[in-house]
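**Q** this one's sequence-less:
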């Protein structure tokens, strides 16, 4: 439990924490690591007791109706927005420390781009012959989907790469694009505009899970939490009703 709590806090901070850093976080919020450990142990004891006494309720299957899913979707549909996306392949040569080599590599790709546009060289053949991206080279240069709101990719590739990727027509190739880490020739495979997703649309181009699946999962988790807290309240009421108090005193 202690390790899982540490992982949870690391996730909220967005980084791994050393034991000393974790202890500092705990001390700032709970006084000490020992106090925190004791609190977690008590919570686990209560949880085990509740799950034992209310197993019939907590183990009952939870069902989510289509009506509930549709109602949730209608109230929250503006949250289910797919950003502008593009699927692309590239021919890539990375930058190196030596500028003369970089100039030579860019000139090479300028020539390759010209031959592709002239029809004397196919993009797929150029990937095999010239690309230095080992991960995409055996997939005709396919690097998957890029979303306009991907700030991590933007930070790594730069504005110019994004501008070309999202303005080049589907099925065509670009001139040489200089990103923050190298030189690319892009081929645009598919493009999707920003839109509000329908219930049975995939959450993203890279997954088969739909908005309906996501909503069902969220509603199921909410019902599980509600059932758990109702079980606790019911158990507390039962314990109160069955409790007896003896007052011992001397005259």
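**A** On my side now, so go ahead. Remember, it's a predicted structure, so these values are computed and weren't measured experimentally. Numbers count the residues shown, from 1 in each chain.
**Q** every contact and neighbour count from this point should use C-alpha atoms.
**A** OK.
**Q** wait, is residue 120 part of a strand?
**A** No. Using DSSP: H, G, I helix; E, B strand; the rest coil, the assignment for residue 120 is coil, not a strand.
**Q** do a quick rundown of the helices in the stretch 1-150 of the chain.
**A** 2-13, 19-30, 33-53, 55-58, 66-76, 99-118, 123-130, 134-137 (DSSP state H, counting those that start in this stretch).
**Q** let's have these in a markdown table, adding mean neighbour count.
**A** Listed next are the helices of the stretch 1-150 of the chain as a markdown table, based on neighbours: other C-alpha atoms under 10 Å:
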| stretch | mean neighbour count |
| --- | --- |
| helix 2-13 | 12 |
| helix 19-30 | 14 |
| helix 33-53 | 14 |
| helix 55-58 | 13 |
| helix 66-76 | 13 |
| helix 99-118 | 16 |
| helix 123-130 | 18 |
| helix 134-137 | 16 |
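**Q** dump those into CSV; add distance to residue 224 as well.
**A** Converted to CSV, the helices of the stretch 1-150 of the chain look like this (distance: least, C-alpha to C-alpha, whole Å):
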stretch, distance to residue 224
helix 2-13, 20
helix 19-30, 28
helix 33-53, 12
helix 55-58, 8
helix 66-76, 15
helix 99-118, 57
helix 123-130, 51
helix 134-137, 42
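**Q** which stretch among those comes nearest residue 184?
**A** Ranking the helices of the stretch 1-150 of the chain by proximity to residue 184 (C-alpha to C-alpha) places helix 99-118 first, at 7.8 Å.
**Q** next, the one to line up against it:
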């Protein structure tokens, strides 16, 4: 229901691509793993290597499948003529990650494992259930353990970059950015609400549920409304009955400004008084009841509340500026070879270093 908040950390493209494709995979299941089938038929050829690593065909195939899933999620298809160039770029990303992991210290590995496990837990939470996660990952050709290891590996690579590509962001740099970008730190009026959702569409297929099921849910939401207005703990009711995986464990709670929720939900939330419980609200997701906890007036967020995010953003920008030269240096030290002629980059020196460009820090919404 809610738009995701942008992250301001260095993130390599491969796992970002995979995670972006999971929403598409949820409604486009694949009965068998294309990567496993190709590996069984043709073996798992080593396609690139350096002093400290090898990359096999199955790794590139998995990255390509994830990339295509992401393109499908955006309504795009890779033209056949572009397939080879996409494979070349993805292979270069795999090489970069392996080179960095090969330079990791024990401290880098410990930090990377901790960060990777945290990211995996976030993926599981967003999936809503273990069953949903398994179905989504199967559709893009990997297992939960493989995703966990991929997240950990990329987090280790990030730790190496932060340690080796040394940059310094001063307090004055942070203050200057804050003062020169006031619009980034304006927080609009927000509301903090809890809600209970009973879905009238299938969570996986987005198809409407049968009429008799919708009628039963309407009756149930009316009963829950009566219980909430009679004084039962709203958060406890949400944890027990709500079918919104993104909020039920928090007692149904969201804090948001205008423009982030579906219109029916937003209109109801902003029309309530603190402590008031709405009538039944119907949205494309199903039936809701909402309780408003508080209104948060518009304000400019003080520097003290955002200085860590500003420092992280400026550090990321500085690292990304220095990253291409650093990658060229370690590539020469690794004496990297691409063993499949078609996968060799046309002009290696011109290839970009692919990380997610960080969005400027904004007021949290």
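**A** Looks like it came in fine. Not measured: the values here are computed from a predicted model.
**Q** circling back to that earlier point, go through the helices of the stretch 1-150 of structure 1 and name the closest to residue 233 of structure 1.
**A** From those, taking C-alpha to C-alpha, the stretch that ends up closest is helix 33-53, at 10.0 Å.
**Q** helices or strands up against that closest one?
**A** Applying 3 or more C-alpha pairs under 8 Å, 6 or more residues apart in numbering; DSSP states H and E, one finds that helix 33-53 of structure 1 contacts helix 19-30, helix 211-242.
**Q** go again using 7 Å as the cut-off
**A** Counting contacts by 3 or more C-alpha pairs under 7 Å, 6 or more residues apart in numbering; DSSP states H and E, helix 33-53 of structure 1 packs against helix 19-30.
**Q** just the angle between the helix it packs on and helix 33-53, please?
**A** Counting by axes from the mean of the first three to the mean of the last three C-alpha atoms, to 10 degrees, helix 19-30 of structure 1 lies at 70 degrees to helix 33-53.
**Q** so what touches helix 19-30 of structure 1?
**A** Identification of contacts with helix 19-30 of structure 1 by C-alpha atoms under 7 Å, 6 or more residues apart in numbering yields 32, 33, 36.
**Q** so stretch 108-124 of structure 2 corresponds to what in structure 1?
**A** Alignment note (TM-score structural alignment): stretch 108-124 of structure 2 is unmatched in structure 1.
**Q** quick one: buried residues of that stretch?
**A** For stretch 108-124 of structure 2, burial by neighbour count (16 or more other C-alpha atoms under 10 Å) applies to 108-113, 115-117, 119-120, 123-124.
**Q** closest to residue 95 of structure 1 among the contacts of helix 19-30 of structure 1?
**A** residue 33 (47.9 Å).
**Q** for that closest one, what are its contacts?
**A** 23, 26, 27.
**Q** of the helices of the stretch 1-150 of structure 1, which is nearest residue 240 of structure 1?
**A** helix 33-53 (14.9 Å).
**Q** among the buried residues of stretch 108-124 of structure 2, which lie within strands?
**A** Applying DSSP state E to the buried residues of stretch 108-124 of structure 2, no entry is found in strands.
**Q** for these, give me TSV that also has distance to residue 180 of structure 2.
**A** Listed next are the buried residues of stretch 108-124 of structure 2 as TSV, based on distance: C-alpha to C-alpha, whole Å:
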residue	distance to residue 180 of structure 2
108	35
109	37
110	37
111	34
112	34
113	37
115	32
116	34
117	36
119	32
120	36
123	35
124	38
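**Q** before we move on, the earlier item: and the helices of the stretch 1-150 of structure 1: which comes nearest residue 151 of structure 1?
**A** Closest among the helices of the stretch 1-150 of structure 1, using C-alpha to C-alpha: helix 2-13, at 18.1 Å.
**Q** quick one: map residue 78 of structure 2 onto structure 1.
**A** Match for residue 78 of structure 2 (TM-score structural alignment): residue 21.
**Q** any idea how far residue 7 of structure 1 lies from residue 241 of structure 1?
**A** As for residue 7 of structure 1, its distance to residue 241 of structure 1 is 40 Å (criterion: C-alpha to C-alpha, to the nearest Å).
**Q** what does residue 99 of structure 1 give?
**A** 82 Å.
**Q** columns distance to residue 180 of structure 1 on top of the contacts of helix 19-30 of structure 1, output as JSON lines?
**A** Listed next are those as JSON lines, based on distance: C-alpha to C-alpha, whole Å:
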{"residue": "32", "distance to residue 180 of structure 1": "45"}
{"residue": "33", "distance to residue 180 of structure 1": "44"}
{"residue": "36", "distance to residue 180 of structure 1": "45"}
